[in-house]
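>>> okay, here's the prediction I keep looking at, along with the sequence it came from:
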Amino acid sequence: MAETDKDDLISIIEDEKRETFPSILPLMPVRDIVIYSDMLLPLFIGREKSVQAVDEAVAKDGYLMLVTQKDQTLENPKPDQLYTVGTIGRILRMLKLPDGRVKVLVQGLTKARILKFMKRKSWYRVHVDILPTVVVKELSIEVQALMRNVKENSAKILSFRGELTGEVGAILDSIDDPGKLADLVASNLRLKIEESQMILEIIDPTERLKKVNQMLSREVELSSMQAKIQSNVRDEIVKNQRDYFLREQMRAIHRELGDGDDRAQEIESYRKQIKKAKMPAEAEKEAMVQLKRLEQMHPESAESTVIRTYLDWIIDLPWSKSSKDRLDVKEAKRVLDAGHYGLEKVKDRILEYLSVRKLNPKMKGPILCFVGPPGVGKTSLGKAIARAINRKFVRISLGGIRDEAEIRGHRRTYIGAMPGRILQGMKQTGTNNPVFMMDEIDKIGADFRGDPSAALLEALDPEQNSAFSDHYLNLTFDLSHVMFILTANLIDPIPSALLDRMEIISLSGYTTEEKTAIAKSYLIPRQVRENGLKSRQIHFSPGALLKIITDYTFEAGVRNLEREIAAICRKTARKIAEGQKGPFSIEPENLSSYLGPPKYFPEMDQESAQIGLSTGLAWTQAGGEVLYVEATLIGGKGELIITGQIGDVMQESARAALSYARANLAKYQVEETLFEHHDIHIHVPAGATPKDGPSAGIAMATALLSVIRQKPVRADVAMTGEITLRGRVLPIGGLKEKALGALRAGIRTLVFPEKNQRDLEEIPDYVKEKIRFVPVKHMDEVLDLAFDGTQQVEEDPASSESGDPA
């Protein structure tokens, strides 16, 4: 085995040179180093073959061939695994060590190329060819500049390494041969074996020096960058040490002055707050772990800021702080009645909760969902409930949320992480049993960031929310004492799993009488106060208030009604500001001077019955509305034309109505050839509004049979129900909302499916007093009500062209 002690490598320069060498020499492979001419170095030899080669060389004249093996890991390299160009060396001294190894001092003499390998026993002899040594007699300006550049760069590298001494500098300055300078520098450059071998094989000394200069320049750049990095690291370490020393001095000074240690005070303050928070054992244990980490951490590090924020959140959460409920049921009812008119079902549910709570203080909080059209007071009702039971109130809006982290927070590993909105709301109220309102649950979304509605499943389940887990907190928090109230305009968009966890309470729209009472008791006093008026300065007459409700608003709630009242109050405030004296009375006659001409008119003429015109009922997001259906016959071949932006389901209802009419032509004494010469056109006005659903089926069939039989339909009768091909009337949904819409439209008789009679219980008595509800099973009953007792009507232009009456 041939190894080198690189710390003992020495390059020498001699004037003497042997001119003749034996042509056959023992071969000794070396690894980890390429030996150049004029190098003097010790070699530790352990491989048996190499020891035998050294013994043969010493026994003769001391010469042997030194070549580098290509793969440094091989123990017994073959001839093709050795470089063919190497250096003839002379053994100056040999020492056998006790462990069997041999230490020799070898001097490189000249370059040679192996021509042939001759194996002798276990080692090789080689036939070599001495490579010529080119001597540069005269140095050109270029070569001199090149040598100077190599010497300067060599001095720089030695300076970076801390190895530049006066003796080494003198040796560099004394060399005036480019070949020897190249060999000397290359032997000390720490090059790769392949690069060192490439330099060895270059015969021309000038070219060899140029190659060494290239590698030397690269090494200078690397060494310079390394020195710069080490300097920066050293400066940073020195700065940190200096800062630490100064900080410790400041602490010592503060202790001497009796000011105390700010950091110690901070840690102690956190410890006291953790104890004061009275959090569960698991949370307290985690808080203490984080506090210990903070105590051992550098106060200016980024991680310490993250831990401080986390501790602040844990301490501020209301783990055990509760507000005391007002369990006086009568007082709670008074508070609810003072803030909202009607809504008896909702109020009864809250009073029931208080009653049970009074008997069972450990009951879990309910999960209520108020569903109804806009403007009926769902959000304000939540605030009233909080006042009635003496709890804190917090509201968050879920409309448009698409990120699950909004509900359950972010992991602490993210920059700017924070808890979700639920725990933010709990921190905001400071109690663990607030009234927590989540608005617009039906408008929540989902995308690649997760499904927020799925994240709400745990929070809105009374069996699970006692151990609600937030990603940021990574601890369980008890939400079982919270009263969750959710609001929605529609039930359909709410996921079924979430809907199953909630108690649905429907809030229908208001009648004209209810709107009048709400305006008198709540809206007018509030707008008078907000616009700087006094009650004696403005007066709304009952007629004017009724006209505002009927002619200037058309809604289920009272939001637009309050806007119109606010507009009147603003104009009154301007008159007073301009110097006019009151009081100002708002009458039906002068209402247009405040609000302009009426904004809403009936869609159709309801004063008289007409042929081919029936009144249906529709349920919309804003409440119930009347839906007019027109039908007429025109010349054609029996095709059905449907217009009015009608959806697929409603179109199918129209086809079913037509099929029923065509199948019963004989029953209604109509010529069976009628449809051979006429097309049927069914139109639903308000064509810009999309309409769909099966509940207009009997209204379409009534309009169609009216035009076929040339009998007018009563204008005060509205109908809703799905029709089958055999004329059966099937149940529908939203009867209460449709009834309120019919009342607003002046309908006096409402025809509805018999299977919907159970829904009559939800309809207020004052609505039943003004509208006659007639349940029906079959289309014949509908026609008897629609055509019965109609007075003589004016001829409909459309129907006059429809052909002969039946």
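Right, received. Where do you want to start?
>>> alpha carbons only for contacts and neighbour counts from here, please
Will do.
>>> for the stretch 351-500 of the chain, just list every one of the helices.
378-388, 405-408, 421-429, 452-459, 496-499 (DSSP state H, counting those that start in this stretch).
>>> can you show me the helices along the stretch 501-650 of the chain?
So, for the stretch 501-650 of the chain - with DSSP H, counting those that start in this stretch - the helices run 512-518, 524-530, 542-551, 559-577, 591-595, 648-663.
>>> what's the answer for the stretch 201-350 of the chain, then?
Going by DSSP H, counting those that start in this stretch, the stretch 201-350 of the chain shows helices at 205-257, 262-277, 281-296, 302-316, 329-339, 344-359.
>>> would you format these as a markdown table with mean neighbour count and distance to Leu181 included?
Formatted as a markdown table, these follow (neighbours: other C-alpha atoms under 10 Å; distance: least, C-alpha to C-alpha, whole Å):
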| stretch | mean neighbour count | distance to Leu181 |
| --- | --- | --- |
| helix 205-257 | 14 | 7 |
| helix 262-277 | 14 | 63 |
| helix 281-296 | 15 | 57 |
| helix 302-316 | 17 | 54 |
| helix 329-339 | 17 | 102 |
| helix 344-359 | 15 | 99 |
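>>> same list (those helices) but as TSV, adding distance to Ala661.
Converted to TSV, the helices of the stretch 201-350 of the chain look like this (distance: least, C-alpha to C-alpha, whole Å):
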stretch	distance to Ala661
helix 205-257	94
helix 262-277	75
helix 281-296	73
helix 302-316	70
helix 329-339	52
helix 344-359	43
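>>> so which of those comes closest to Leu533?
If you check each of the helices of the stretch 201-350 of the chain against Leu533 by C-alpha to C-alpha, helix 329-339 wins as the nearest, at 21.3 Å.
>>> for that closest one, packing partners?
When contacts are defined as 3 or more C-alpha pairs under 8 Å, 6 or more residues apart in numbering; DSSP states H and E, helix 329-339 packs onto helix 344-359, helix 378-388.
>>> would you mind measuring from Glu630 to Ser196?
101 Å (C-alpha to C-alpha, to the nearest Å).
>>> show me which of these two is the more surrounded one.
For Glu630 versus Ser196, neighbours defined as other C-alpha atoms under 10 Å are more numerous around Glu630 (23 against 20).
>>> identify the residue nearest the more buried one in space, chain neighbours excluded?
Leu613 (4.6 Å; C-alpha to C-alpha, 6 or more residues apart in numbering).
>>> second one coming, line it up with the first:
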Amino acid sequence: MVDQYQERRVPLLPLRGVLIFPGAIMHLDVGREKSVKALEEAKQNDQFLFLATQKQTTKEDPTEEDLYRIGTFAKIVQSTKLANGTVRVQVEGLQRASLTGFHDHGDVLVADIQLFEQDGKADTETEALMRTLLSMYDQFSKQSKRASQETLATLKETTAPEQFADLIAANLTLKLSQKQTLLEFIDVKERLQKLIEFLGNEQEVLGLEKKIGQRVKKSMEKTQKEYYLREQMKAIQKELGDREGKTGEIAELKEKIESAEMPEHVYEKAIKELSRYEKMPANAGESSILRNYLDWLIQLPWTKQTEDQLDVKKASKILDEDHYGLEKVKERVLEYLAVRKLTNSMKGPILCLAGPPGVGKTSLARSIARSLNRKFVRMSLGGVRDEAEIRGHRRTYVGAMPGRLIQGMKRAETINPVFLLDEIDKMANDFRGDPASALLEVLDPEQNNTFSDHYLEEAYDLSNVMFITTANNIGTIPGPLLDRMEIISIPGYTELEKKQIARNYLLPKQVKEHGLTKSQLPVKDEALTKIIRHYTREAGVRNLERQLASTCRKAAKMVVMEDRKRVTVTEKLVEEMLGKPRFRYGMAEQEDQIGAATGLAYTAAGGTTLSIEVSAVKGKGKLTLTGKLGDVMKESAQAAFSYIRSRSEELSIATDFNDKTDIHIHVPEGATPKDGPSAGITMATALISALTGRKVKREVGMTGEITLRGRVLPIGGLKEKAMSAHRAGLTTIIIPKENEKDIDDIPASVRDDLTIVLVEHLDQVLKVALNESEDKK
């Protein structure tokens, strides 16, 4: 008998997914190299070995921590080597044993074990437990097809409680963890009590299975096997109160739909789709599509909104904190707030902030959201050419998603955010549709309360959204779309405004980001002016911020390497930090020129000055235009040329100059495309100067379209052009009479430094722009 041995050292055989009770005989297929070696060692050691179950079946080479401590001391009854190298072995469990020592010899595992002695006697309490258990197993065997009558007969003849308990445990369908629990109960009474608990649960489950089977059978007589199994699963979950699996998922989805506060038509659609999803097999291709669709309906905001902050004074303070100047935009936002406060209802206006890069259009939209206490969402339209980006994809497509508008609303989590449509002038269209046309419905307050997204298939209300768009050039925006927006022009900043912005916003930000303090980096006013004038040339302040960042980096280096406590940025130090000046401040000519006039132009980056040069030499009347001019600009040159021919006598120009003089009109910076009609009077002035020999005044700039009769027509972008003239050092600008209404838009600081001459005809232009001829002096 093995009872006489208390401690032993035997080969160790780790088991995966199985467990052997004492008294049980089981066949095992052994394939792992160490396990096969353990069998060989056991054969040389009286056929004894220790069987311990692995905690994780996936572990190929288990260590001591991977094995349960309590296992079975067993004996090999028979072993056979199969053709594939696996050893099929029959083992008999003898006793419970505890693993006290683990030895990995490289090719074989060896265990030190302690055997638990078997008492074999049954007292009165143990006898009662055994009778109870025998009665329950008798009833269980009648209910279950898995219990054998041979086992029941053996149990009736078994008097030893240890053998009785292990025999029942071996013949119950239990989880591996439950079997291990029974194996670890050394006290036989505790083991018998746990078996009564497990057997009671098994009987209850068998009763429920029978009840469920009867219920399902009545309703499923003519159905397929798959449907039968699915209904059986639902019935099981209902009986057990199991909210996991699809039943629980459906209940959870329905609960979310109820609490999403959807409009009635959307709610009905969601319930209908949920019903379809419930009936659909989990492995069906459309199942995931339906689930994704329901998630979108649930997660979209339908009624949730933030409360507007209608304190106009507080909103004004916030706007002033974030941005300097931009009075028109701020005024428009405050007007909206005032009206909203008085009426308590107003459809969101569609504002379009138009202006060159770097003037703060996007950050201003963010500040508007903050002043209104609304969520902010930004959507970039630059390069968008697919209509589905706006309206979404049909759900029939693989990977279908809602449009970016609906995605933005989901991110906002409210129905009244400030929604920024950035770079609306840079959309394109191709065979995939026209996104600009799709935006027509979005940006129409009369229509966007029923916005249709192809993915949602249900109307979504966008009327509470405050849409703001930005553009560099409104000329590229389609007319119908432009008509839906209120254009607010942000032309650029004056030098005075740039200084204020740099001093109050940009410099403190860059000083903080570079780990400095205000006291460590004082910047003189003249240094700031030099950076603005000689190191930047822009309408906005983006490049100015880069130069200030560069200044902070240089100062940080000085503080660290030279151990300086303070770096004062002076006008002289600016050149040491940023290098030689990149731009010449004041682009006006140094002296009066013949055949060279200064025009004022408007570009996507703001206003600029444009020098137009004309050369007249003897020839055959050839007219040459260079400088990468657009068609409109070439036509302006032709119109000016024709006007001069028609008025050659009044202008003291030879009437046959067009037959004997070659004329070359050139606009410098030939690599940059140029177009537009407003250079008409500038070309005409330069032509007349070249043909008459009269000099053009260097301090004069001009803009205006010319007709064949010499009339000067109005132009756009006067504010930007006036600011560029001021920046270039011009003192007089000539503008069309019809643009008089736009003079008030020019900042007072610029207007006070310029002499503005209004003209209706080219003759008036010539009187101001040209010096008197030498003959008349």
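Received, thanks. These figures come from a predicted structure and were not determined experimentally.
>>> re earlier: nearest to Leu545 of the first structure, out of the helices of the stretch 201-350 of the first structure?
Nearest of these (C-alpha to C-alpha): helix 329-339, 20.5 Å.
>>> what residues in the second structure pair up with the closest one?
Matched against the second structure by TM-score structural alignment, helix 329-339 of the first structure falls on residues 312-322.
>>> that stretch against the first structure, how far on average?
By mean C-alpha distance after the TM-score superposition for the first structure, the fitted stretch 312-322 of the second structure averages 0.5 Å away from its aligned residues in the first structure.
>>> what of stretch 229-239 of the second structure?
Comparing stretch 229-239 of the second structure with its match in the first structure after superposition yields a mean distance of 6.7 Å (mean C-alpha distance after the TM-score superposition for the first structure).
>>> how far away is Glu635 of the second structure from Leu300 of the second structure?
Taking C-alpha to C-alpha, one finds Glu635 of the second structure at 54 Å from Leu300 of the second structure.
>>> neighbour count winner among the two?
Higher neighbour count among Glu635 of the second structure and Leu300: Leu300, with 22 against 15, using other C-alpha under 10 Å.
>>> what residue in the first structure is paired with that one?
Counting by TM-score structural alignment, the partner of Leu300 of the second structure is Leu317.
>>> how close does that match sit to Asn432 of the first structure?
8 Å.
>>> and if you look at Ser154 of the first structure?
Using C-alpha to C-alpha, Ser154 of the first structure is found at 75 Å from Asn432 of the first structure.
>>> now swap in Arg714 of the first structure and tell me
Counting by C-alpha to C-alpha, the gap from Arg714 of the first structure to Asn432 of the first structure is 59 Å.
>>> contacting residues for Gly89 of the first structure?
Residues in contact with Gly89 of the first structure (C-alpha atoms under 8 Å, 6 or more residues apart in numbering) are Tyr63, Leu64, Met65, Leu66, Val106, Gln107, Gly108, Leu109, Thr110.
>>> what's the burial count for the equivalent of Gly509 of the first structure over in the second structure?
Matched to the second structure by TM-score structural alignment, Gly509 of the first structure sits across from Gly492. Look at Gly492 of the second structure: counted by other C-alpha under 10 Å, it has 26 neighbours.
>>> so the residue nearest to Thr80 of the second structure when sequence neighbours are not counted: helix, strand or coil?
Excluding the flanking residues, the one nearest Thr80 of the second structure by C-alpha to C-alpha, 6+ apart is Arg88, at 5.2 Å. Of the three states, Arg88 of the second structure takes strand under DSSP: H, G, I helix; E, B strand; the rest coil.
>>> for Arg88 of the second structure, what are its contacts?
Residues near Arg88 of the second structure by C-alpha under 8 Å, 6+ apart: His27, Leu28, Asp29, Val30, Ser79, Thr80, Lys81, Leu82.
>>> can you rerun that using 10 Å?
Counting by C-alpha atoms under 10 Å, 6 or more residues apart in numbering, Arg88 of the second structure touches His27, Leu28, Asp29, Val30, Gly31, Val36, Gln78, Ser79, Thr80, Lys81, Leu82.
>>> matching it against the first structure, which residue comes up?
Under the alignment (TM-score structural alignment), Arg88 of the second structure maps onto nothing in the first structure.
>>> the helices and strands packed on helix 329-339 of the first structure: which one's closest to Glu300 of the first structure?
helix 378-388 (43.8 Å).
>>> mean per-residue distance, the closest one versus the second structure.
Helix 378-388 of the first structure sits 0.4 Å off on average (mean C-alpha distance after the TM-score superposition for the first structure).
>>> okay, that helix sits on what stretch of the second structure?
Using TM-score structural alignment, helix 378-388 of the first structure pairs with 361-371 in the second structure.
>>> wait, doesn't the residue nearest to Glu630 of the first structure sit right on Met604?
Yes: using C-alpha atoms under 10 Å, Leu613 of the first structure makes contact with Met604 at a distance of 9.3 Å.
>>> list the residues that contact both of the two?
Tyr628, Ala715.
>>> pick out whichever of these two has more residues nearby.
Leu613 (28 against 12).
>>> does the aligned residue in the second structure for Arg744 of the first structure fall in a helix, a strand, or a coil region?
Under the alignment (TM-score structural alignment), Arg744 of the first structure pairs with Arg727 of the second structure. Using three-state DSSP, the structure places Arg727 of the second structure in helix.
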